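Novice: Need coordinates for the below:
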Amino acid sequence: MCIIHTVNSFEDAKKLIDENPNCIILDVREEEEYATGHVKDAVLFPVDDITAESAKEVIPSKDSMLVVYCRTGSRSRMAAQTLCKLGYTDIYDIGGLIAWPYGLIMGL
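Specialist: Next up, the predicted model:
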């Protein structure tokens, strides 16, 4: 059964990532947006590219802990719902990165 957890603060999102080093952080924005700054260790996986086949290449297990974000929260919600429909079971939607206070990695 799929559960999409909504993370409501940057502090909670950072704590979640720090306490779960094996989580897979998915940046579901476009490549140009990712290059301007992304969360450390995030994997670029644009929402429009999420299919059953592409997800298998990026995510090792349907039970992997997934942390999903975008710029404002709309695409992360869509991505979380798509991943849920594809059978992934442990999804955390941290919403938009627009004011992320913990520093970003630049470039691809």
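
Novice: Every contact and neighbour count from this point should use C-alpha atoms.
Specialist: Will do.

Novice: mind listing what the residue nearest in space to the middle of the chain touches?
Specialist: Residue closest to the mean C-alpha point of the chain, counted by CA atoms, centre = their mean, is Val68 at 1.8 Å. By CA atoms under 8 Å, 6 or more residues apart in numbering, the contact set of Val68 is Ile25, Leu26, Asp27, Val28, Ser76, Ala79, Ala80, Ile91, Tyr92, Asp93, Ile94, Gly95.

Novice: to compare against the first, here's another:
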Amino acid sequence: MAYKKISMDEARKIFESGADGSYTILDVRRLDEFSSGHIPGAINVANESIGTEAPAELPDKNQLIYVYCRSGNRSKQAAEKLVAQGYTNIVDIGGIIDWKGKIEK
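Specialist: The predicted structure is shown next:
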């Protein structure tokens, strides 16, 4: 099973339209980076903390999860780790440096 990759612009359109129904936005940066500003509604699970066990914050392995980081490197790593843990609906949206929407602090 692989994950999908879409651009931040595509993701922003999905989030703003409310399309795709129920999903989770996952920020895999460190907590200090997350606290400095993140996509509204995102939850934070640092890439470094994603190991062999499913993160407690993500109990549903079939949930649609949009993953991002700062530049796109850690989101790719996290997406690969989550898929290896059995998550079936992972979408890597790259780095927040490409985000043109609102920022929440």
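
Novice: Roughly how far does the residue nearest to the centre of the first structure sit from Asp27 of the first structure?
Specialist: Distance of Val68 of the first structure to Asp27 of the first structure, computed by CA to CA, to the nearest Å: 6 Å.

Novice: So which residues of the first structure form helices?
Specialist: Taking DSSP state H as the test, the helices found in the first structure are 10-19, 31-35, 52-58, 74-85.

Novice: tell me what the last one is packed against?
Specialist: Meaning helix 74-85 of the first structure. Judged by 3 or more CA pairs under 8 Å, 6 or more residues apart in numbering; DSSP states H and E, helix 74-85 of the first structure is in contact with strand 3-6, strand 65-70, strand 90-96.

Novice: Who are the packing partners of the last one?
Specialist: Strand 90-96 of the first structure sits against strand 3-6, strand 65-70, helix 74-85, with contacts defined as 3+ CA pairs under 8 Å, 6+ apart.

Novice: how does it look with 6 Å?
Specialist: Identification of packing neighbours for strand 90-96 of the first structure by 3 or more CA pairs under 6 Å, 6 or more residues apart in numbering; DSSP states H and E yields strand 3-6, strand 65-70.

Novice: Next: the first one.
Specialist: When contacts are defined as 3+ CA pairs under 6 Å, 6+ apart, strand 3-6 of the first structure packs onto strand 90-96.
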